[in-house]
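In: With the input below, show me the fold.
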Amino acid sequence: MKPTVRFAPSPTGRLHIGNIRTAVLNYLLARKAGGTLILRLDDTDRERSTEEFAEGIRTDLRWLGFEWGREERQSARLARYSEVAEQLKGAGRLYACYESEEELDRKRKRQLGRGMPPIYDRAGLKLTDAERAKLEAEGRRPHWRFRLNNTSAESGLTPLPTIVSWNDLIRGDQTVDIGSLSDPVLIREDGTPLYTFTSVVDDVDFGITHIVRGEDHVTNSGVQISIFEALDAVPPALAHHSLLIGADGHALSKRLGTLSIETFRKDGLEPMAILSHAALVGTSDAIEPHGNIDELAELFDFGKISTAPGRFDLEELKTLNAKLLHKRPYEDVADRLAALGITGGAPFWEAVRGNVTVLSDARTWWTVVAGEIDPVIENPDVTAKAAELLPSEPWDSSTWGKLTAEVGKATGLKGRALFHPLRLALTGQDAGPELKALLPLIGRARAEARLRGQRG
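Out: Below you'll find the predicted structure:
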């Protein structure tokens, strides 16, 4: 069976590196096996979800190179959630509760004071029809809880096992003791269904075969498996990856706004650098730049994903970006260079690509070869002699070697004492691309002016 997976962001903000790691793992699983990725927008939070954020999510994913088979929006499926909720109510698995947050908080404090776990006491199950009617007459509206299969012997009912277990594709054998959990609220007082419920209904209806998500959902998975079973559905295979931490070993949560895909794009990072990092961080594979998604898909294997936190380092991502650009052929960047106003063609790109971290860095070197700069004259005697000895054009990659040999012979200088003053005068930069490639692009007129200390 070809896998069907889903990436399910909430359109309440922009995507960040943590989101994208989950998205990438799902996408590579589907891509490797010829399966399907569904983009599911979890937009039931009416106050925070916006169409602007939804479009931002689509923009980020398209820019990164994602393709999805279809898009679903939870806000369009409210009638379906109501239908399934009625099914669970009829089966006695969804029951009405009327406590306020303050009342629930007092209950928890009393239980803790008695040395008891702060688990909901299922008072809602014990209400009579008359008691419910009285509460509603007072203006109370129920929230609805899902009755977990953790009936105790004291209830007078047949005890049920409280351990939910599964073989996690990343973490191995996992168990959750739902006997230690409160019956979860699936529907709020205002009728809004919660993620724990809607996600299961969607996964059943859409034929999701694998759920790949963060390890912060492990306990939630124990509850959701119970809901799948209550709906007579087989849960998908589960895989919970570790969460990312920063280079300093601390959580990324407070910094995610600065690690958004939108920010990366504005900073000039390459989509495949971001995808390569997101796919390989926290795995046994080396974090190296890959040219396309299919290369990453071939590497994908749940067995390579570590249960230890993945360490995200922005500087490592920038280094990865530079390595990717250093390998890019001119054809891959020609249109983008032209958009930057760079018309030097393949000779220019091959000369400078080893000295760019982001593509826009090429503009600095385009100014050096085709614009005006203020030369830095470190040793006037060396640069003046070089200006005198400049050969006639045409120039090629051998011109630099011939020129420096002549200047060295005339001045008696060699090594840094010879080369550094010439570089500063010709480029205005302390370091950069090899001058044997840059000098023919700079041309004789500019080179002579700069060697004489003139702007050119």
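In: use CA for all of it now, contacts and neighbours both
Out: Fine.
In: Count residues in the vicinity of Thr383, would you?
Out: For Thr383, the count of nearby residues is 25 (other CA atoms under 10 Å).
In: Whichever strand or helix holds Val382: what's the following helix or strand?
Out: Assigned by DSSP states H and E, Val382 belongs to helix 380-389. For helix 380-389, the following helix or strand on the C-terminal side (DSSP H and E) is helix 399-411.
In: can you give me the offset of that following helix from its chain's centre?
Out: Centre-to-centre, helix 399-411 and its host chain are 51 Å apart (CA atoms, centre = their mean, to the nearest Å).
In: And the contacts of the helix holding Val382?
Out: Helix 380-389 has contacts (CA atoms under 8 Å, 6 or more residues apart in numbering) with 377, 403-404, 406-407, 410-411, 418, 421-422, 425, 447-448, 451-452.
In: The structure of the following sequence is requested for comparison with the preceding one:
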Amino acid sequence: MPQPAHSYVGRLAPSPTGLLHLGHARTFWRAFERARAAGGRLWLRDEDLDTQRSKPEFAEAMREDLHWLGIEWDDELRQSQRVPIYRNAAEQLVTTGLAYRCVCSRKDLQAAMQAPHEDTDEPVYNGRCRENNTERTFDAGSSYRLHVPDGERIAFVDGHCGAQSFLAGCDAEADFGDFLIWRKDGLPSYQLACVVDDAAMEVTEVVRGADLLKSTARQILLQRALGLPTPAYYHCELMRDEAGVRLAKRHDALSLKALRESGLTSGQIRAGF
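Out: Reported below is the predicted structural model:
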């Protein structure tokens, strides 16, 4: 029997590379509340493409933490099962001349697997491999970058942060340059996998942290290049520690598992949001 259509589709997108912390909890709770208020559906997307850091025990823990927090979802998707689909998207970009082979450093390529947060964003690429690169044959064992339009401003209105504008290009004034879409180890970048999955899941609103606002500009360019729809965006404020540093998985003392084991209830956690 076909599933009923919903006008609102949201998603939770944790990566099983560590324990979820309070910052994750608040963002995921916001995503759950917005989907529930709209009478919509919610996906859980297991972003397990980082083969070196993703662990089964973290995948199990994140599901346990979400259920304990009171979050339920309707469907699940695992990125590691969808690599051929990402490859097809990358090949489309290369064969149409919208992406090109890159032979730059291994460090840059490793960074492309993870969501580029405010304190880990990849540097503006200088376009070195872009010059005279007209090859249109895709090789899954090579790295590729999207050829961004120099000097173009990508603008959107965020549901929480308001009007946003970012400059694409390869000069010092740009907010970001030609970014990686495919790694030479045969895996997509975070940006490409995210865009392909959001479209496949028919996501209508992406709820995530404000440190990913610049990623949204990149993803809008990818959506245009692949002919995919652009969902609405809602970027939540970040939670920080006493020193003002964004909470991350290195903050083990603030993990949901540790807080639960300390005797706190899910209701007490949610009351702090």
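In: so the helix holding Val382 of structure 1 corresponds to what in structure 2?
Out: Counting by TM-score structural alignment, helix 380-389 of structure 1 lines up with no residues of structure 2.
In: Now do the buried residues in that helix.
Out: Pro380, Val382, Thr383, Ala384, Lys385, Ala386, Ala387, Leu389 (16 or more other CA atoms under 10 Å).
In: what do you get for stretch 161-176 of structure 1?
Out: Residues Thr162, Val164, Trp166, Asp168, Leu169, Ile170, Arg171, Thr175, Val176 are the ones in stretch 161-176 of structure 1 that count as buried (16+ other CA under 10 Å).
In: Now do that stretch: distance from first to last residue.
Out: Using CA to CA, to the nearest Å, the end-to-end distance of stretch 161-176 of structure 1 comes to 11 Å.
In: rewinding a little: the buried residues of stretch 161-176 of structure 1: which two are farthest apart?
Out: Taking every pair in the buried residues of stretch 161-176 of structure 1 and measuring CA to CA, the maximum separation is 23.2 Å, between Thr162 and Ile170.
In: nearest to Leu320 of structure 1, of the buried residues of helix 380-389 of structure 1?
Out: Nearest to Leu320 of structure 1 among these is Thr383, at 37.2 Å by CA to CA.
In: next one: the helix holding Val382 of structure 1 to chain centre, how far?
Out: Mean-position distance between helix 380-389 of structure 1 and its chain equals 53 Å (CA atoms, centre = their mean).
In: same thing with stretch 267-281 of structure 1?
Out: Centroid separation for stretch 267-281 of structure 1 versus its chain: 8 Å, with CA atoms, centre = their mean.
In: so where is the top helix by length along structure 2 in structure 1?
Out: The single longest helix within structure 2, with elements called by DSSP state H, is helix 22-37. Using TM-score structural alignment, the residues of structure 1 aligned to helix 22-37 of structure 2 are 17-32.
In: can you check stretch 226-236 of structure 2 too?
Out: Using TM-score structural alignment, stretch 226-236 of structure 2 pairs with 231-241 in structure 1.
In: picking up where we left off before, among the buried residues of stretch 161-176 of structure 1, which lie within helices?
Out: Per DSSP H, these never map to helices.
In: where do the strands sit along structure 2?
Out: 9-12, 41-46, 75-78, 99-102, 143-146, 153-158, 162-167, 180-182, 205-209, 232-236 (DSSP state E).
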